[in-house]
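In: coords please:
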Amino acid sequence: MTAPGTTILRQPPAVWATAFAAVVAFMGIGLVDPILPSIATGLQATPSEVSLLFTSYFLVTAVAMLVTGYVSSRIGGKRTLLIGLSLVVVFAILSGTSNSVAELVGFRAGWGLGNAIFVATALAVIVGAASGGAASAILLYEAALGLGISAGPLLGAVLGDWHWRYPFYGTAVLMAIGFVLIAVLLRRDRPTSRTRLSDPIRALAHGGLSTTAVAALFYNFAFFTVLAYTPFILGMTAYGIGAVFFGWGVAVALSSVLLAPRLHRVIGSVPTMYLALGFLALCQIGVAVFAGSDAHAGVVTCTVLTGLAIGVSNTVFTESAMEVSDAPRAVASAGYNFVRWLGAAFAPVIASRLGDEVGVSVPYALGAACCVVAVAVLAVRRRHLVALTGRPEPALAEAAV
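Out: From the prediction side, this is the model:
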């Protein structure tokens, strides 16, 4: 519950330090978007090979989600955050030194490990330290996600215009700043209970959490089809691609913080999921149609609009995963994100392979189909979501007041 007069902007310095580092962490997702064509050219790689930058990153991220709670419950949140940040700094620098796409894919995997350790723990730290309750903390976390995703393409475009290696070095510098801020501002915590390695998997035995997670897997497939493959069909410079995905990221950020809570308050969490997934499917169909007709303005418009659906989905699915079961938030988050990020891992390589070998419209048609499957999962297993539909006043909606 959010106290009267409390907003997500009134937070302790330690929360802002963690949120800043989270912004930089999420920059790493969209950072490579504007430079994907340049990386392919510089390392003499195909789009399918370059797409493995996303696959290695998110596959390691997904698996690492299962162990982050185990680690943080033994050494504390601050130490875990600093370990994750250190790994990101090291592997971001190594990514910039790559001389082959295989090396870069491997270093991005290490980057994904550090990012998973940091991101999973950051949500728990922000929830624990933020004023205004868990709902405000989740909104702040999703705002950091949106801001990072929107700023990442800009950073990638500006630095990538000099050389495709420079965005990796720039991220390492920013993450080092985040390391210093957290080391100075965040107090060392003492773990109060220990999480078992099996706890996140056990938590997924809950019907509501598994339903939310599986539906999120399919919407993340659609999400990262847009993010990973679209740069190859835009036919733009790094600045052009960066501008498109900056607009997309702004849509993600604004809809996460402003649109999602209002929809949640007015129609409830599950109907909001249906609405967001339906709109995302329509936008994917739009990209498919315009990509097939070589209408770049249509592709750009539909790509940016997908950000609205993705922002709403990110916030509502995350809040729902935290609330639908009786598992501790950190455990529920680990299990949910393990399943969710698998969609992000497989989408880039499947989308690029279909686009290269079948047709540029096919990946987006598959993305739209995944949205339909996500809706079907929610509908067929709706009895497991009673904990969400039965709440008279959604906590997420209160956080926007």
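In: contacts and neighbour counts: CA atoms only from here.
Out: Will do.
In: neighbours of the closest residue to Leu181 other than its chain neighbours, how many?
Out: Leaving out its chain neighbours, the residue that sits closest to Leu181 by C-alpha to C-alpha, 6 or more residues apart in numbering is Ala17, at 5.7 Å. Ala17 is flanked by 22 other residues according to other C-alpha atoms under 10 Å.
In: mind telling me what element Ala17 is part of?
Out: Using DSSP states H and E, Ala17 falls within helix 13-30.
In: tell me the helix or strand right after that helix.
Out: According to DSSP H and E, the helix or strand after helix 13-30 is helix 36-42.
In: by contact count, what packs against the next helix-or-strand element following that following helix?
Out: Counting by DSSP H and E, the next helix or strand C-terminal to helix 36-42 is helix 47-50. When contacts are defined as 3 or more C-alpha pairs under 8 Å, 6 or more residues apart in numbering; DSSP states H and E, helix 47-50 packs onto helix 36-42, helix 329-357.
In: now do helix 47-50: everything it contacts.
Out: When contacts are defined by C-alpha atoms under 8 Å, 6 or more residues apart in numbering, helix 47-50 is touched by residues Leu36, Pro37, Ile39, Ala40, Val101, Phe232, Val349, Ser352, Arg353, Asp356.
In: what's the answer for stretch 70-83, then?
Out: By C-alpha under 8 Å, 6+ apart, stretch 70-83 touches 114, 117-118, 121-122, 125, 179, 182-183, 186-197.
In: ok, back up a step: so for the helix holding Ala17, what gets flagged as buried?
Out: 14-30 (16 or more other C-alpha atoms under 10 Å).
In: let's see this one next to it:
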Amino acid sequence: MSAAQGKAAGPFRQPKAVWAVAFACVISFMGIGLVDPILPALAQSLHASPSQVSLLFSSYLIVTAVAMLFAGWVSSRIGAKRTLVLGLTIIVVFAALAGSAGSVDGIVGFRAGWGLGNALFIATSLAVIVGSASGGFGGAIILYETALGLGIAVGPLLGGELGAISWRGPFFGVSVLMAVALLATLFLVPSLPRPTRRSSPIAPLRALRHRGLLTMGIMALLYNWGFFTMLGYAPYPMELDAHRLGLVFTGWGLLVAAFSVFFAPRLQARFGTAPVLYANLIGLGAVMAVIAAGVDTPAVVIVAVIVSGAFIGVNNTLTTQAVMLVSPVERPVASSAYGFLRFIGGGLAPYVAGKLADAAGLSVPFYLGAGTFLLAVPVLARGHRLLRRAEQRIGDSEPVAPSLTPVGVRAVAGPPPVIVAVGAHEGAAAIVDAAALLAEDSDSPLEVVHVRRTAVVEEQAVDTETEERARAAVTAHLDRLAAHGIAATGQILTSVGDHAAAGRVLARHAADVRARTVAIGRSPRGAVVQFADGSLTTALTHAAECTVVLVAPDSTPRRLTTASLAELRDSAA
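Out: As a prediction, this is how the structure comes out:
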């Protein structure tokens, strides 16, 4: 809908700039599970204890957390492309240095530098892909999700294969592949405009004064504590070589990717964000307890780790959506504040787990991880009402999403309106023409609604268009209608999630204004994108209490004139 621009295109029909950043995303996401297969080999080769090796995660994640506070500040001053290039350069250098290190302490230090580059990269990669897309925002986001899934799944496999040769292999492999991505980004990605407003490095910390954002951030901290405890310590009791560890975590990564992209939105639509998160956190707590109880049985640990991928995939997506739903601040600021807390939890967990494992045995860190998952449930409960209000758009004490922004003359109480939902694509004028005819024939007021969607992919969230662009699209329709004597009102409807979520938000708005009919056009997105990103039409039809009319105008849009209205009226008769 509002995310579409231009002609319909498949998700993979994108310019070279999008492919260059997508390739870099694959390599970056590989880093999540790349080192897991080599953890036992590192400990053995460098004569280090598991607690010493765990600091590879701690240094990387804690530096990433702190750097997240400054990533937006850097990007607002030097631009998204330069920030991306800087992040890639740092990763290339420090990954190579980690591979050449001769001690655990050296690797831990170089992983800290790697974390700085990672923060700069993840803070801008999705925004750069969306900003460079020509085949529609929806397709670009699907491509980003594909890169994420491929990186998470392939990272452990590549780490296992290279780690079977040498523990240095995964580090050098990342450095080489990121160098290729760096060159592609330099030469293929165009310079993107800088933000009109510069951000402050302390803005994310100030944002944490908002109860909803702080509550969701603490929940994410507890969740990531358990998650990175498992990621950092589960390889040891499995008693597998690097190659087989890689296969285990590849199975885990496939479930993470599948449940993040396909299952999380459908579970959310069926049960709601908070209920799914409650069940998911309890499920993760149970899985971690199984690992703790079966730590002396490798098969139990292997199966439990793979199964955890399903819960982690759901949690990663819905936690970020929950943050964006309740956050009253700008998306980049909310993402930075949320990223700071979640990465802090992930960074502290391996260090504490190592101390506990050395002092009380390997099962204790996993029991603690199970406890942090369960502790996240009452924390989430403290923000339950805020989250529910945000999803249902109840109350106006805080500007939570979804929200409505009037454009032009405000609607007044009157007869039930005809709502037309349009997007920024070339068929929009014909869709509004048909809706104007419906409104005129039923003697109903016309309301033009533009859905401005916030896409959420794992821990990243990005607005698919600016508020200014959405406002201009609605204003253009209202001006054109007014020029021909047709009065109409306009709204920008902000929604968080996939297109199906936007359809449900539109249905709730139609119910609120007692709409007579909702008119929508045929989706300009391809079948692959609709399958992965949800169908607005299907969700709207299922949720709406009024009639939904699917307008299928000719492929060549027709401008609104008196003659064209008469032609439409005659064809309708």
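In: before we move on, back to that, for PyMOL, write a command that selects the buried ones of the contacts of helix 47-50 of structure 1.
Out: Remark: buried members of those, expressed as a PyMOL selection using 16+ other C-alpha under 10 Å:
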select buried, resi 36+37+39+40+101+232+349+352+353
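In: which one of the contacts of helix 47-50 of structure 1 is nearest to Gly156 of structure 1?
Out: Each of those was scored against Gly156 of structure 1 by C-alpha to C-alpha, and Leu36 proved nearest at 9.8 Å.
In: what's the match for the closest one in structure 2?
Out: Mapped onto structure 2 by TM-score structural alignment, Leu36 of structure 1 lines up with Leu39.
In: surely its match meets Pro235?
Out: Yes. Shown here, Leu39 of structure 2 and Pro235 form a contact pair, counting by C-alpha atoms under 8 Å, at 7.1 Å.
In: just the strands in structure 1 please.
Out: Assigned by DSSP state E, structure 1 shows no strands.
In: quick revisit: contacting residues for the residue nearest to Leu181 of structure 1?
Out: Shown in contact with Ala17 of structure 1 (C-alpha under 8 Å, 6+ apart): Gly178, Leu181, Ile182, Leu185, Leu186.
In: can I get the residues you listed in JSON lines with distance to Gly249 of structure 1 and neighbour count?
Out: Putting the contacts of Ala17 of structure 1 into JSON lines (distance: C-alpha to C-alpha, whole Å; neighbours: other C-alpha atoms under 10 Å) gives the following:
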{"residue": "Gly178", "distance to Gly249 of structure 1": "21", "neighbour count": "23"}
{"residue": "Leu181", "distance to Gly249 of structure 1": "25", "neighbour count": "18"}
{"residue": "Ile182", "distance to Gly249 of structure 1": "25", "neighbour count": "26"}
{"residue": "Leu185", "distance to Gly249 of structure 1": "28", "neighbour count": "15"}
{"residue": "Leu186", "distance to Gly249 of structure 1": "28", "neighbour count": "19"}
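In: inside helices: which ones of the residues you listed?
Out: Members of the contacts of Ala17 of structure 1 lying in helices (criterion: DSSP state H): Gly178, Leu181, Ile182, Leu185.
In: which of the residues you listed lies closest to Cys302 of structure 1?
Out: Nearest to Cys302 of structure 1 among these, counting by C-alpha to C-alpha, is Gly178 at 34.0 Å.
In: isn't that closest one right up against Trp16?
Out: No. Contact between Gly178 of structure 1 and Trp16 fails when scored by C-alpha under 8 Å: they sit 10.2 Å apart.
In: aligned to Ala251 of structure 1, what sits in structure 2?
Out: Match for Ala251 of structure 1 (TM-score structural alignment): Leu255.
In: what sits against Val256 of structure 2?
Out: By C-alpha under 8 Å, 6+ apart, the contact list for Val256 of structure 2 reads Gly149, Ile152, Gly309, Ala310, Phe311, Ile312, Gly313, Val314.
In: if we go to 6 Å?
Out: Gly309, Ala310, Ile312, Gly313 (C-alpha atoms under 6 Å, 6 or more residues apart in numbering).
In: so what's it closest to, chain neighbours aside?
Out: Among residues not flanking Val256 of structure 2 along the chain, Gly313 sits closest, at 4.0 Å (C-alpha to C-alpha, 6+ apart).
In: my guess is the one you found contacts Ala258, does it?
Out: No. The criterion here is C-alpha atoms under 6 Å, and Gly313 of structure 2 misses it with Ala258 at 7.2 Å.
In: for these two, indicate the residue with more neighbours.
Out: Between Gly313 of structure 2 and Ala258, counting by other C-alpha under 10 Å, Gly313 is the more crowded of the two (26 against 19).
In: any idea how far Val252 of structure 1 is from the counterpart of that one in structure 1?
Out: Aligned counterpart of Gly313 of structure 2 in structure 1: Gly311 (TM-score structural alignment). Using C-alpha to C-alpha, to the nearest Å, one obtains 4 Å as the distance from Gly311 of structure 1 to Val252 of structure 1.
In: ditto for Cys371 of structure 1
Out: With the distance defined as C-alpha to C-alpha, Cys371 of structure 1 ends up 17 Å from Val252 of structure 1.
In: check Thr171 of structure 1 too.
Out: In terms of C-alpha to C-alpha, Thr171 of structure 1 sits 21 Å off from Val252 of structure 1.
In: Arg108 of structure 1 too?
Out: Computed with C-alpha to C-alpha, the distance linking Arg108 of structure 1 and Val252 of structure 1 is 24 Å.
In: again, but for Phe346 of structure 1
Out: Noted for Phe346 of structure 1: a distance of 21 Å to Val252 of structure 1, by C-alpha to C-alpha.
In: which part of structure 2 matches stretch 73-90 of structure 1?
Out: Stretch 73-90 of structure 1 maps onto residues 76-93 of structure 2, going by TM-score structural alignment.
In: how distant is the matching stretch from the center of its chain?
Out: The chain centre lies 20 Å from the centre of stretch 76-93 of structure 2; the measure is C-alpha atoms, centre = their mean, to the nearest Å.
In: what about Leu43 of structure 1, how many neighbours?
Out: Neighbours of Leu43 of structure 1 using other C-alpha under 10 Å come to 16.
In: next up, the contacts around it.
Out: Neighbours of Leu43 of structure 1 in contact, by C-alpha under 6 Å, 6+ apart: Ser100.
In: tell me the counterpart of Arg353 of structure 1 in structure 2.
Out: Arg353 of structure 1 maps onto Lys355 in structure 2, by TM-score structural alignment.
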